[in-house]
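A.B. asks: Got a sequence here, can you build the structure:
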Amino acid sequence: MSQPETGLSDVLFMLPPDAQLVEVGDLSLRLQAKIGPAPPGHVVVSRPGFRVTTRLVSAELARLMDRFREPRSFVEAVLDFSQAEARDPFATLEDAFDALATLVDGRVLVPADSPDAQAIAPSLAAGQAFGAYEIVLLVQALEDGEVYRALAPDETPVALKIARPGDRLSFAHEARILRQLGGGGDSPRLLELGEAHERRFLAMEWRPGAPIAAAAQQARASGDRRRLHRLVSRLLAAYGRLHARGVVHGDIHPGNILMAEDGRITLLDFGRARAGVTGGADISRAGIAHFYEPEMAAALAADRLPPAVTPKGEQAAVAALAYLLLTGLPTVDATAEHAELLVRIARRPPLPFTARGIEAWPAAEAVLIRALAKDPAERFTTMAAFAEAFAAAGPARRRTRRPPSADALLGAALDRAGEVWADASELEALRLGWLALRAALAWSDVDLLAAADVWSARAGDDWRAQAVRAHVARARCDRSGEARALEAFTQRAPPGDAPLAVLARLMDGAGARDIEPTPFATWAADRLYAAMVAGRPVMRDHLALARAGLLPLPDMLGALAALPPGAGDADLWALAHDAYAEPAFAERAAVAARRSNDIYDLLRVHQLTGETDWLVAARRQAHGAARQAPAGSLDLGLALRLIELETPYRSVRPPFDWL
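C.D. replies: You can find the predicted model right below:
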């Protein structure tokens, strides 16, 4: 967007007709969970089809933005808003000017007479002629251009990239890059750079394939790590070959990569690519924040000009993409605030796979950590070296076996859990229901899940039984059953703060399962306040509830740091590290786990750090206890620990002290 010659206050701006302002509370629960905790009334501003960063704004700013549905100057909009809200217009203009200027810079508010003020709509229809080509279907529509599948005169399918009417986009730079690459490898072959109907266009070889994210999701869903490793290895090798030819892509995200059925990778959209030596600043750089290299994120967080793309910078961006393909999640936790996300990318290390509930992959993670290093000098020397290192980091075969005594003990416990017709007290039914559930999740066993359902139904009607029922309903994807059990849990929970940690575990990820969190957040806030008034410690519960998205993250960094050595257990310090990413908190969690030597603490630190030594220690302790157990004994507590060792990256401590 060209900057107006007059001051911002003199220009007529408007909110484009396709701009969407949606209150966070009106979004789907899945999207609310993805955004994370947001202040009440905050609004998400987006513009589908435009390269505009989705933003989170206050309700007050959203109401002011709504005044720009018709062309207005800043002064006119502020006067109208101030009159409607009985505010001082001078104070409002002073308070809002910087925020409005930021929205202009982000192309959310646009000059009323600019092309950006128009809604996106396809300009060509199927069957229509465009130059020598016949339009088949629209593939993508953006603010400055469209991509169509078309047919050449010989009926060969082609990809046709066309500038919008009146847009000055020339595609000359992208054509030069494609011409340099020559096609036939990881990029489509350039067919023609031309103009028709006063619109510039780029015709390229049509490459079959599906978005690489879809192929990776299929591999993750099937649990096929070898297939996933091949996929990411091919991706890295393709970028390695690109860099070896002196080109950096400049726009890394999964939408720019196709994967054919035979595994062939195609890199798309070279409009931001650079050839030769790069350096300095590049005001034109854009992209998706999760794939920014740390130096790009740091520059934007500090309001500096973004650096030009470099091979080592792109290495980190591709590593972030590889992490996403391997785990289905970004390298750092998402946050509702864009500025905070930039800070996390710039400063925080990538989360271990185990912290994402995914089995550790030490060799692959070590390669990604190096490629994602905050200091570019610590990354691989070249993209090809990165690709070679990852190719050598294939998944290892699982070799750990339980001793016969552990198999016997576990078999006895599972046999008991499967005897759903047998007599049992409510307490034993509760224990067996939880054990059957954890075993069902570890081995994907539908019969054990059915047993867990029966046992939990026979476990009485108190709050503990409702908690187990909620967990079982969640495993069965029974959303209504989970919601009923959660409501019953809050109704039956005894006075005190003991159930708060249990609720936090129950509500973890509830938004993605369409469980309305508001009544549970209110219940938790009331319980937490009562505990604080009574002088009971609330640090752990507050952190757990914040992690579950029920309460805002508390400002307790200072209070945590002031705790004396030896204070707090591994779970407290792990929650603190999850919240604040302070390395000292991870170390204190490790110290506490060594001190307790508790299997659940050891596994929690394994999840926190991804280090396998903690898993080895937990296995050693559990297998040792199984060897010492009397033959034929039925130790449900030890059996449960053995079950948790089957999927240590998803292990959880039992919600109550009854095992």
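A.B. asks: can we go C-alpha only for contacts and neighbour counts from here?
C.D. replies: Fine.
A.B. asks: who's in contact with the single longest helix found in the chain?
C.D. replies: Here the longest helix in the chain is taken by residue count, with DSSP state H as the criterion, and it is helix 225-244. Contacts made with helix 225-244 from outside it, assessed by C-alpha atoms under 8 Å, 6 or more residues apart in numbering, are listed as 186, 216, 219-220, 248-249, 263-265, 267, 311, 318, 322, 325-326, 382-388, 390-391, 394-395.
A.B. asks: Repeat that for stretch 321-337.
C.D. replies: With C-alpha under 8 Å, 6+ apart as the contact definition, stretch 321-337 has outside contacts at 34-38, 55-56, 213, 216-217, 220, 228, 232, 252-254, 290-291, 320, 341, 344-345, 348-351, 353, 356, 358, 368.
A.B. asks: how many other residues sit next to A360?
C.D. replies: As a burial measure, the neighbour count of A360 was computed by other C-alpha atoms under 10 Å and equals 22.
A.B. asks: And for V652?
C.D. replies: Here the count is done by other C-alpha under 10 Å, and V652 has 16 residues near it.
A.B. asks: Which secondary structure state is assigned to Q140?
C.D. replies: For Q140, the secondary-structure state derived from DSSP: H, G, I helix; E, B strand; the rest coil is strand.
A.B. asks: For the comparison step, fold the sequence that follows:
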Amino acid sequence: MSETQPDLEHTPLILPPEARLMAVRDLAPRLRATLGPEAEDEAVVLTRPGFRVTARLLPAALAALLGEFRTASLVTEAVARFSRAEGQDPLAILDLSYPALADLVDGRLLVPAEAPEAGAAAPSLGAGQAFAGLEIEALLRALDDTEVYRARLPDGTPVALKLARDGRAAAALAEEARVLDTLSGGDTPGLVAQGIEAGRAWFAMEWCAGVPVSVAAQRLRAAGDRAGLARLVARLLDAYARLHAQGILHGDIHTGNALATEDGRVSLIDFGQARPADQGGIDLRRAGLPQFHDPQMAAALFAGRASPAATPAAEQHAVAVLAYLLLAGLHPIRPAADRMALLGRIATRPPLPFPARGVPAWPRVEAVLRRAMASRPEQRFRDMAAFARAFRAAGRSPRSTLPPPAAAVIAALWRGVLPADATPEATAWLTLRAALLTEDAEMLAFADLHAAQAGAGLVASAVAAEVARARSDPAEEAAAMRAFLAAAEPTPGAMLLAARILDGAALRGLDAAPLRDWAAATLAALPAEAATLHAALALAEAGALPAPPDLETRLAEVAGGSVWLWALAHDASALPGHLARAIAAQRPHDPLGRGLALLRLHQATGHGRWTAAARRIAAQAGTETLDGALLTLECAAPWRAMPPPWRLAAIT
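C.D. replies: Predicted coordinates:
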């Protein structure tokens, strides 16, 4: 907790007027999907726009209690009113809610009624207004203690102006200005001027043009430019290395605090949380987004201890998380809607290999990132400079080309030569996988044509949904989802197909509630066997349903189980025993099933030996049959290999 936390027994608290309590069920589908399956419909999201806090996911009962703080109240008074209204024991409610209320006070989502921050963070200056000899152009960011504006000097030079709202941030702004002056520009904005105006501390710094590094990285990922991504991340690491070499830690690593310019330079901004690199002990003011915490800070916060002071090794970990995010487009740890669950995952789980996030393996780069994100600080690189050098060497990778066997399969498809055993829905699937591999819109149109010819039925509608998703056609995807639901049977295989269809459906704005409700009801009615647990894990992985609360107990009772079951269990819990069971699990005897099992192990571990083994099987199987042709295509993009729908439907 913060050293300035008020006495909760004697201080009236208030929920600021701009704080928002929003039911999860009322959020837009895209936002609901980002919360994951842990966010139940009854939960509530609490946010305070414009403040240095992240949104919190709250149980509905705690959110209802917070409603008592819309007017200033002591904790005991609010609990008493709530308990009377709900007919519950006030002492029990106080015991249950006190830690959560203290956490919200510490995060300044619930504040002392007399505190200045109880008011809204409205901008204090307008465009065209003069301030300290500067002309205000536009508000960039308004927080509870500071504001940032784009402004101009008298000679027209653009600058960024940062000023305190009141006396609270004066010392922090003076320290930030001192840091900028010490750094003297280059990778950071140079200090232009500073002072006190109308009792408000301020400083002006050089204007840094560019876009957030996340935007630049997304453009490079969309273009398939891995060499460009490597250069961008290398320049980012170099900038942090030069910062650390001057004895300063940034203290607030995230995508918005690094800008990329058109000419490829990277600038670091916002040094409000900067710290000396040799600081030790604890740091009660240490902040930052939870996703970028190192395991030591995450473990401390998870256990309710004070934050350890930032160190170069801790910041190296945070920068490595940022680098992973830029390269893969996703974080190295699967997100959790609940903050404490996220902290627990960061503290205990290793970073996921790229294939586990649906991204092509990059072995040398991943090895460098794993070392920089090692759980123990002494296992990381000696310093940021060593990290940057290792990454730059690992990032020099040749551009990949389509393997000759896969190219031959695709050439045959273009000539209209299909495997003799291919049904219409199988042809649609094979053509879809070829289109995704080559990113060819015309091949994708052929897949759509074959899907339309396949007719109705469980497998055909599942294939049609996948094709519609690839074509970004929500109307056709919704129609395929309805057709699937009409044909669905209460079997584990059907639920596995449903999980495939539901994966990311909310992000695409689809009404997936009927299919999700069917899956939940079917899951509850099926016997607790390995195939049912496989389906439950697949639905949880897709974000459709929460993972079973007794997951580990049920897994402990499973005898045998498939590679896919145990790989999903590993995804859910990251326990090494589950991965060992996935590797040891019996694999199918047919070439396609065995090859796909090996590719699933590649996705779980990132190791290339599984891909090599699958390619040997594909070479022996040839490309004349449907299974051989399909395995050949899947081996060309092992990070996204998946069983075809007809194999999932057959699981019982």
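A.B. asks: Among the contacts of stretch 321-337 of the first structure, which are located in strands?
C.D. replies: Cross-referencing these against strands under DSSP state E gives R55, L56.
A.B. asks: secondary structure element for the equivalent of A460 of the second structure over in the first structure?
C.D. replies: Matched to the first structure by TM-score structural alignment, A460 of the second structure sits across from A465. In the assignment (DSSP states H and E), A465 of the first structure maps to helix 463-475.
A.B. asks: how about the next helix or strand after that helix, aligned to which bit of the second structure?
C.D. replies: Toward the C-terminus, helix 463-475 of the first structure is succeeded by helix 479-492 as the next helix or strand (DSSP H and E). In the comparison with the second structure, helix 479-492 of the first structure aligns to the range 474-487 (TM-score structural alignment).
A.B. asks: before we move on, what SS does R334 of the second structure have?
C.D. replies: Reducing the assignment to helix, strand or coil with three-state DSSP, the entry for R334 of the second structure is coil.
A.B. asks: What's the separation between it and A650 of the second structure?
C.D. replies: Note on R334 of the second structure: its distance to A650 of the second structure, by C-alpha to C-alpha, to the nearest Å, is 29 Å.
A.B. asks: before we move on, what about V24 of the second structure?
C.D. replies: With the distance defined as C-alpha to C-alpha, V24 of the second structure ends up 35 Å from A650 of the second structure.
A.B. asks: Likewise for A629 of the second structure?
C.D. replies: Going from A629 of the second structure to A650 of the second structure by C-alpha to C-alpha gives 20 Å.
A.B. asks: Tell me which of these two has more neighbours.
C.D. replies: Here A629 of the second structure and A650 are set side by side on neighbour count (other C-alpha under 10 Å), and the busier one is A629, at 24 against 11.
A.B. asks: Looking at the first structure, name the residue matched to that one.
C.D. replies: Mapped onto the first structure by TM-score structural alignment, A629 of the second structure lines up with A639.
A.B. asks: element containing that match, please.
C.D. replies: Secondary-structure element containing A639 of the first structure, defined by DSSP H and E: helix 636-644.
A.B. asks: Mind listing what's buried along that helix?
C.D. replies: With burial defined by 16 or more other C-alpha atoms under 10 Å, the residues of helix 636-644 of the first structure counted as buried are L636, L638, A639, L640, R641, L642, I643, E644.
A.B. asks: how deep is G145 of the first structure tucked in, by neighbour count?
C.D. replies: Residues lying near G145 of the first structure (other C-alpha under 10 Å) number 20.
A.B. asks: Let me see the contact set for it.
C.D. replies: The neighbours of G145 of the first structure, taking C-alpha under 8 Å, 6+ apart as the test, are K161, I162, A163, R164, L169.
A.B. asks: That one maps to what in the second structure?
C.D. replies: Correspondence of G145 of the first structure to the second structure, assessed by TM-score structural alignment: T146.
A.B. asks: contacting residues around the closest residue to that match other than its chain neighbours?
C.D. replies: With sequence-adjacent residues excluded and distances taken as C-alpha to C-alpha, 6 or more residues apart in numbering, T146 of the second structure is closest to A164, at 4.5 Å. Going by C-alpha under 8 Å, 6+ apart, A164 of the second structure touches D145, T146, E147, A170, L173, R200, A201, W202.
A.B. asks: Any of these buried? List them.
C.D. replies: Judged by neighbour count, with 16+ other C-alpha under 10 Å as the criterion, the buried members of the contacts of A164 of the second structure are D145, T146, E147, A170, L173, A201, W202.
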